[in-house]
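> Structure for this input, please:
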Amino acid sequence: MRAAFLRLCLTWLLLPLLLAGCASVPAPTDGWQALAPGLRYRAWSPWPGSEVQALQVDLAQVRPVLSPPTEAGQTVEAMASGQGALASVNASFFDRDFRPRGLTVSAGQPWPELLQPAPAVADPVLACALRCVILLQAPVTPEPGWQLAVSGTPWLVRDGEPRTAEDDTLCAYLCARTHPRTAVGLDASGRTLLLLLAAGRRGDVAGLTLSQTAQLLRDLGAWQAFNLDGGGSSTLLVSGSSRLPRPFNEPALRRVANALHFFPR
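Purely as a prediction, here's the structure:
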């Protein structure tokens, strides 16, 4: 009887410690960190020497905006259109005058003096009206109702199939060599936008090939995806602060043609 009583007392004494131990076990995680309602962030190293970051955007809760032509030639950090944004990334390829390549629309208005792709070739485009779509061959002119359009090259994921290393051989310098990267994808439902950025030109951290970039975007759930301007242009701001490590040869943010900003709806 005395032994049973002692066991009962010991159990009550140890119970708080046992409960505290259970409470301290970390909850399962998929690597994503919530930045705001509808916006999640992830950073990881999928291969030795790689540094990758991603944004997952719920388009029902977060609104994408493309910076206007008046801000072309500024760093993403300096753009007034990004003030108060949850996050921002660089976007279009551009020429020396900061004119974007491909179909480009901000606030429902096409950009003037567009740089057109080569004849009979239409770059992929992300376009948003009431909903967002990725077209791997953009039309010559914006479709009615488009509030945002931003182009890039080349395609990364087509109908759920990522490009391969063999595809990369067709554009050896841009595709098959490792570089810092910025890329965009959309899931099959059209409700989730995915942004992937890779650091590079940092000693052992060289960057990614495009087939590697495509594989990661597909793993994250992209159904359609394409490449945006990369290299020294690759920029990720979260609440106005730079997150993506810079190339050693270009420590300051580069001036770019435009940027995608993300705001709460």
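
> drop to CA atoms for contacts and neighbour counts, all remaining ones
Fine.

> Which residue, other than its chain neighbours, is closest to Gln53?
Distances taken as C-alpha to C-alpha, 6 or more residues apart in numbering place Ala43 nearest to Gln53, at 4.3 Å, with adjacent residues excluded.

> For the one you found, give its distance to Ala34.
Relative to Ala34, Ala43 is positioned 12 Å away (C-alpha to C-alpha, to the nearest Å).

> To compare against the first, here's the next sequence to fold:
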Amino acid sequence: MNRAMSSLAMSASLVLASCAGGPPLSKGKPFDLTPPQQRLAPGIQFSQRLWPGPVPMQVSIVEVDLTTRDLGLVVGGIAADAKGEYLSRTTSSFVRDTGAVVAINGGYFSPVVNAEGQALDAIGFSKSGGLLQSPPNTAQTAGMATAVVCFKRREIAILATFSCPDRFTDGLAAGPILVAAGKVVTDVKNTTRHPRSAIGMNARGDRLWLITIDGRQPGYSEGASFEETARILVALGATEALNLDGGGSTALVARDGSGKPRQLNRPIQGGVPGRERPVANHIGVFELSRPIR
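Model (predicted):
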């Protein structure tokens, strides 16, 4: 087992508003909070919803009940040699290789590649199993990676810092923070819509949401701005939320009944719907009763 996968960590009523500089997010139709849900594993539910508004936004949602004892979270990636911190891998390959119930792409990285097994550097902090995989940013090099999500057993924190406190075994840098103390805090002037990935949690720390919003697919899903992504998370119940890497990196994948990976959203690497981008690291949800491969 890769050392970056050696630790598990556990610890997610909106009044619809207008997007700054753009058309209203909703024309009064409520966000359907009770669509048919599919159970991926005990404590893990999946649903897909169309956010009401002026353009189509397909939202794929995984909700994790963190009171479920058999569940754990991992920040994982393939540790590379001296040429890079990680080797590139798609989210589907991560699920297939590790046996995760579900996984979402993680933080920012460089360079963007089209093939798996290429050397990548994570942009900012990344820690797995108590081992530092990528050092923290400085204020001069952070870009959008100005915050972290941190895990240790049942404890989860989303912090506006460049690294996780030492007590956390796993974490990664991303950004910007979308929601803090139940309030949308992201830059409302940024109205550009792209595919988005994000993680959110509720105030009690017993619910976690992993969401993707498909984009760059006219007529199916246009993508979302940072503010729209934040408002979707608040509608679900998140009081803290962090934007992850998006665009062609956006991918949410589950393990099917035969153990094979199944895409829950529609990625769009290189303009091809359904194609996944190989990325540096992932956030995975695992059943503790099943060994991590």
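
> Just give the TM-score of the two.
The pair, once superposed, lands on a TM-score of 0.78 when counted by TM-score structural alignment, normalised by the length of the first structure; 228 aligned residues with a C-alpha RMSD of 2.3 Å.

> Could I get the contacting residues of whatever residue of the second structure lines up with the residue nearest to Gln53 of the first structure?
Taking TM-score structural alignment for the superposition, Ala43 of the first structure sits opposite Gln48 in the second structure. Contact partners of Gln48 of the second structure, counting by C-alpha atoms under 8 Å, 6 or more residues apart in numbering, are 35, 58-61.

> And those, which of them are buried?
The neighbour-count test (16 or more other C-alpha atoms under 10 Å) marks 58-61 as buried among the contacts of Gln48 of the second structure.

> Now check Arg89 of the second structure against the first structure: what is it aligned to?
Mapped onto the first structure by TM-score structural alignment, Arg89 of the second structure lines up with Gln74.

> Neighbours of its match, how many?
With neighbours defined by other C-alpha atoms under 10 Å, the count for Gln74 of the first structure comes to 18.

> Pick the one among the contacts of Gln48 of the second structure closest to Glu228 of the second structure.
Val59 (11.2 Å; C-alpha to C-alpha).

> what's the closest non-adjacent residue to the aligned partner of that closest one in the first structure?
In the first structure, Val59 of the second structure lines up with Val52, judged by TM-score structural alignment. With C-alpha to C-alpha, 6+ apart as the criterion, Val52 of the first structure has its nearest non-adjacent residue at 4.4 Å, and that residue is Ala198.

> Contact partners for the nearest residue to Gly221 of the first structure once chain neighbours are set aside?
In space, Gly221 of the first structure comes closest to Asp187 once its chain neighbours are excluded; the distance is 5.7 Å by C-alpha to C-alpha, 6+ apart. Contact analysis of Asp187 of the first structure by C-alpha under 8 Å, 6+ apart lists 193-194, 221-224.

> go again using 10 Å as the cut-off
Applying C-alpha atoms under 10 Å, 6 or more residues apart in numbering to Asp187 of the first structure gives the contacts 133-134, 159-160, 193-194, 217-218, 220-225.

> Can you tell me which of those residues has the most neighbours?
Within those, Ala225 tops the neighbour count with 36 neighbours, counted by other C-alpha under 10 Å.

> ok but that residue is inside a strand, no?
Yes: counting by DSSP: H, G, I helix; E, B strand; the rest coil, Ala225 of the first structure is located in a strand.

> which one in the second structure is aligned with it?
The equivalent of Ala225 of the first structure in the second structure is Ala241 (alignment by TM-score structural alignment).

> Am I right that Leu208 of the second structure is in a strand?
Yes: Leu208 of the second structure forms part of a strand when assessed by three-state DSSP.

> What helix or strand is the residue lying closest to the match of Ala225 of the first structure once chain neighbours are set aside located in?
Computed as C-alpha to C-alpha, 6+ apart, the closest residue to Ala241 of the second structure that is not its neighbour in sequence is Gly200, at 4.0 Å. Remark: Gly200 of the second structure resides in strand 196-201, with elements defined by DSSP states H and E.

> That strand corresponds to what range in the first structure?
Strand 196-201 of the second structure lines up with residues 181-186 of the first structure when matched by TM-score structural alignment.

> The matching stretch vs the second structure, mean deviation?
Per the superposition on the second structure, stretch 181-186 of the first structure and its aligned residues are separated by 0.5 Å on average (mean C-alpha distance after the TM-score superposition for the first structure).

> Asn90 is in contact with Gly82 of the first structure, correct?
No: at 11.3 Å, Gly82 of the first structure does not count as touching Asn90 under the criterion of C-alpha atoms under 10 Å.

> Which one's more surrounded, the two?
Legend: neighbour count by other C-alpha under 10 Å for Gly82 of the first structure and Asn90, higher for Asn90 (28 against 24).

> Tell me which residue of the second structure matches up with that one.
Counting by TM-score structural alignment, Asn90 of the first structure lines up with Asn105 in the second structure.

> For the nearest residue to its match once chain neighbours are set aside, give me its contacts.
Nearest residue to Asn105 of the second structure, sequence neighbours excluded (C-alpha to C-alpha, 6+ apart): His282, at 4.6 Å. His282 of the second structure makes contact with 74-77, 89-91, 94-95, 103-107, 172, 244, 251-252, according to C-alpha under 10 Å, 6+ apart.

> re earlier: overlap of the contact sets of Ala43 and Ala34 of the first structure?
When contacts are counted by C-alpha under 10 Å, 6+ apart, Ala43 of the first structure and Ala34 are jointly contacted by Leu55.

> Any figure for the gap between Ile156 of the second structure and Ala41 of the second structure?
Ile156 of the second structure is 20 Å from Ala41 of the second structure, by C-alpha to C-alpha.
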